[in-house]
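J.: Structure, please.
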Amino acid sequence: MQKILDAILGDELGAIASLPVPTSYRGVTVRADEVDMFEGVPHKEKDPRKSLHVDEIATPELGPGEALVAVMASAVNYNTVWTSIFEPLSTFGFLRRYGRTSPLAKRHDQPFHVVGSDLAGVVLRTGPGVNAWKPGDEVVAHCLSVELEHSDGHNDTMLDPEQRIWGFETNYGGLADIALVKTNQLMPKPNHLTWEEAACPGLVNSTAYRQLVSRNGADMKQGDVVLIWGASGGLGSYATQFALNGGAIPVCVVSSPAKAEICRKMGAELVIDRAAEGYRFWKDEHTPDPSEWKRFGARIRELTGGEDPDIVFEHPGKETFGASVYVARKGGTVVTCASTSGYMHVYDNRYLWMHLKRIIGSHFANYREAYEANRLIAKGMIHPTLSKVYPLAETGQAALDVHRNAHQGKVGVLCLAPEEGLGVRDHELRQEHLAEINRFRGV
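T.: Purely as a prediction, here's the structure:
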């Protein structure tokens, strides 16, 4: 592994193909024999530092259409948190089901799960039938793993019955020194970004693109008022940028003055600090409070000059969904994913049915949407929202930050990269956008 790293750091990428692939590597795992470790522990008290381990992993066999990638950096997403606290269920069920689909997929059914759905790194090897990528290529990966053996997936790969999220519903993810991916997950690394910056947009940037911009999502247009929950977070920070770039009017909902300031630095003018203004959308655990929906709607109209949101960018789920349905304009759209505060949504259907609103479910992105989202990053039109970086050994702490919402934007993880700041190719483009690239740093 050190020889591979030396070749990457020494800009000798052409030598990668001649170097042997290690028989094992470091990977961040959860273990099947620990799935009950948090039984009886309240959700917010479950600690990823206890369940995420850095283990030595045997390098998996390489199959057709696949690649092994030397991972320089990765990032933490909420699916890493779910995996680490075994909620809403253990991911080992995903691995067992995947393992039953083919002899090759059986590799993923292990008593460990190497997690992580982002990476930036260098291709080490490609399997049979791969022509578009070669050893030494600098890449990022999106997290759509799809078999494409069914007709349903050929119009939109997210509809394929064998669609999975790599590193969550498959094994050998990106929080490791080496990752196993399908080569149709690979995209060119943006040349002006460091490894850790390039690693952080993949999942959330692509998800926000489909959810907000794509025809498969809300199909946002110029002038749309877009309510964005968690507008400084992993998903919301990209949704805010897409809204601003697309001529829409974001109304950014955050939970602290520091997060409000981040949104203003991105260019948003309409910001609601829900904590400071004391919104409580539930009277108790079982009873929503429609009067708070109405107070929230009035506050939005106050900011927009009387307009309701054309689009609500919804991902908190249970805590906010009733308010989201209520505040959307007549004929408006609530586009939803993730449900980080809970999956069982409660809303008043009268405001949906009588006002002809729509709820659209959106999940990650197909390859084309992910590629378009990455292209915007590469052109310096959308910027990474990296706030803090941890070493691989401290991935548990990084996941705890996300679990407790004690982070801004994205939290990165250095894998093979020995330090931050490496991997930049286009220094001129970087200098042009340096302030935007560093906007979330140190906040």
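J.: from here on, contacts and neighbour counts on C-alpha atoms
T.: Will do.
J.: Could you check how far stretch 234-249 is from the centre of its chain?
T.: 15 Å (C-alpha atoms, centre = their mean, to the nearest Å).
J.: so where do the helices sit in the stretch 101-250 of the chain?
T.: Under the criterion DSSP state H, counting those that start in this stretch, the stretch 101-250 of the chain contains helices at 195-199, 202-208, 236-245.
J.: One more sequence to fold, the one below, so I can look at both together:
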Amino acid sequence: MNADFAEAVVAAPDTAAVAALPVPEYYRAAVLLEDDQHMFDDIPIADREPAKALHLQDVPTPEPGPGEALIAVMASAVNYNTVWSALFSPVPTFAFLRRYARTGGLAARHAQPYHVIGSDLAGIVLRTGPGVQRWKAGDRVVAHCLSVELQHPEGHDDSMLDPEQRIWGFETNFGGLADLALVKANQLMPKAGHLTWEEAASPGLVNSTVYRQLVSHHGASMRLGDNVLIWGAAGGLGSFAVQYALASGANPICVVSSAEKAEVCRRMGAEAVIDRGAEDYRFWSDDTTQNPAEWRRFGQRIRELTGGEDPDIVFEHPGRETFGASVYVARRGGTIITCASTSGFEHQYDNRHLWMNLKRIVGTHFANYREAWQANRLIVRGRIHPTLSVTYPLDDVGRAVDDLHHNRHQGKVGVLCLAPGEGGGVENPQLREQHLDAINRFRPQAGRSA
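T.: All right, here's what the predicted structure looks like:
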């Protein structure tokens, strides 16, 4: 697929013009190969190199079925599930694809010897399958990553409880790190007109996840005045958590790993910041023994920043490394809300601090369509902003994933797919100008673009 195709899609004046464009038989995609899925079996996770597992190759273009849409992907982004996919950890994703395929019908297409990964995109609708009413060829869209079948009753109160709930581009094929992507039509949402392609692609997964985790009644139901401890506050999830806390009148206590990341949090408007690298918190004495004295030191530091108060909400996602401290420092009756385990899935904590102080641990996982739509609405209106710090071309996707694996990133790491360069896709320059500083605050000072 070449630049001429991308230019034709962007330049097409209406639905008919986009619909008339021939769809390529093959497209360029970042893939994992089934034959490689055991390549890291004898290597510790920290020493694995995800770039070695990622391949850029042409794959056949899928035909959108009922309720589906084929998208010309202008830009995408990487997430921790992209890292886990490329590390083949905790299990190779081909097990997910085979399990999905066994449900039959169109799902059978997902069991391929390759897996097109990626759970974010911004692009243009190329084709829609039968029954799609809301979206048409030529629409500029972003996609959230919830894939559901909704043939079980459990999913009709909260679609995240659908037994067939999956994460697109992680537990399904035809993901967003590619020139084309196949999605369900109920994954689509309008692209913010004041953002570039790469900016618009970056919030999807993390923004929706944080909305459910903090704002939704399915999560912590954050309120005005709440003290919210946010781990990794300058990262992909944490940077949105800080924005939501500030926008809701809550008090974010930001935990970061460097002075540079602390400054990013202050640029967002946070006042309470803990640089855990400088203050050298060591929550584990060794690989098997936690250090409660460090929990207490950490809790005292939080109270210094809050005027003597403990966190009402602890925004958890590192997992094993921090979970014991998180349970300890939450206030009596407080909530530890967890959505991931980037430092390890097996959590240890002293349960006395949980049950005797009536604390709650609440698990959340992405968001339902309503929550994702509401989160995207805030992006569209310029109330919440992307946290894009750097963008790589699809040819260099291995480096983008490696940045996350080794925590070299701030905010989100974007990937250009069909977009020939950064800066395209803006339709509302007036709104963009109003929020330009906020849009660019995660970019290196010398590299900020208008």
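J.: hmm, back to that, single out the most deeply packed of the helices of the stretch 101-250 of the first structure.
T.: Mean neighbours per residue, mean count of other C-alpha atoms under 10 Å, is largest over those for helix 195-199, with a mean of 33.
J.: which part of the first structure lines up with the longest helix along the second structure?
T.: The longest helix of the second structure (DSSP state H) is helix 292-306. Helix 292-306 of the second structure corresponds to residues 290-304 in the first structure, going by TM-score structural alignment.
J.: cool, stretch 330-338 of the second structure as well?
T.: Under TM-score structural alignment, stretch 330-338 of the second structure corresponds to residues 328-336 of the first structure.
J.: counterpart of residue 61 of the first structure in the second structure?
T.: Per TM-score structural alignment, residue 61 of the first structure is aligned with residue 63.
J.: what about that match, distance to residue 236 of the second structure?
T.: 33 Å (C-alpha to C-alpha, to the nearest Å).
J.: More neighbours: those two, which one.
T.: residue 236 (28 against 16; other C-alpha atoms under 10 Å).
J.: what residues are up against the more buried one?
T.: By C-alpha atoms under 8 Å, 6 or more residues apart in numbering, residue 236 of the second structure lies in contact with 79, 206, 387, 410, 411, 412.
J.: ok, and what's touching the match of stretch 330-338 of the second structure?
T.: 211-212, 217-218, 307-315, 317, 324-325, 355-362.
J.: Over to stretch 61-72 of the second structure?
T.: The contact list for stretch 61-72 of the second structure, computed with C-alpha under 8 Å, 6+ apart, reads 6, 9, 24-27, 106, 123-132, 179-186, 418.
J.: Which entries within these meet the buried criterion?
T.: Taking 16 or more other C-alpha atoms under 10 Å as the criterion, what is buried in these is 6, 9, 27, 123-129, 132, 179-186, 418.
J.: Among those residues, which are located in strands?
T.: Of these, the ones assigned to strands by DSSP state E are 27, 123, 124, 125, 126, 127, 128, 180, 181, 182, 183, 184.
J.: From residue 114 of the first structure, how far off is the equivalent of the first one over in the first structure?
T.: I take that to be residue 27 of the second structure. Residue correspondence to the first structure (TM-score structural alignment): residue 27 of the second structure is matched to residue 25. Separation of residue 25 of the first structure from residue 114 of the first structure (C-alpha to C-alpha): 11 Å.
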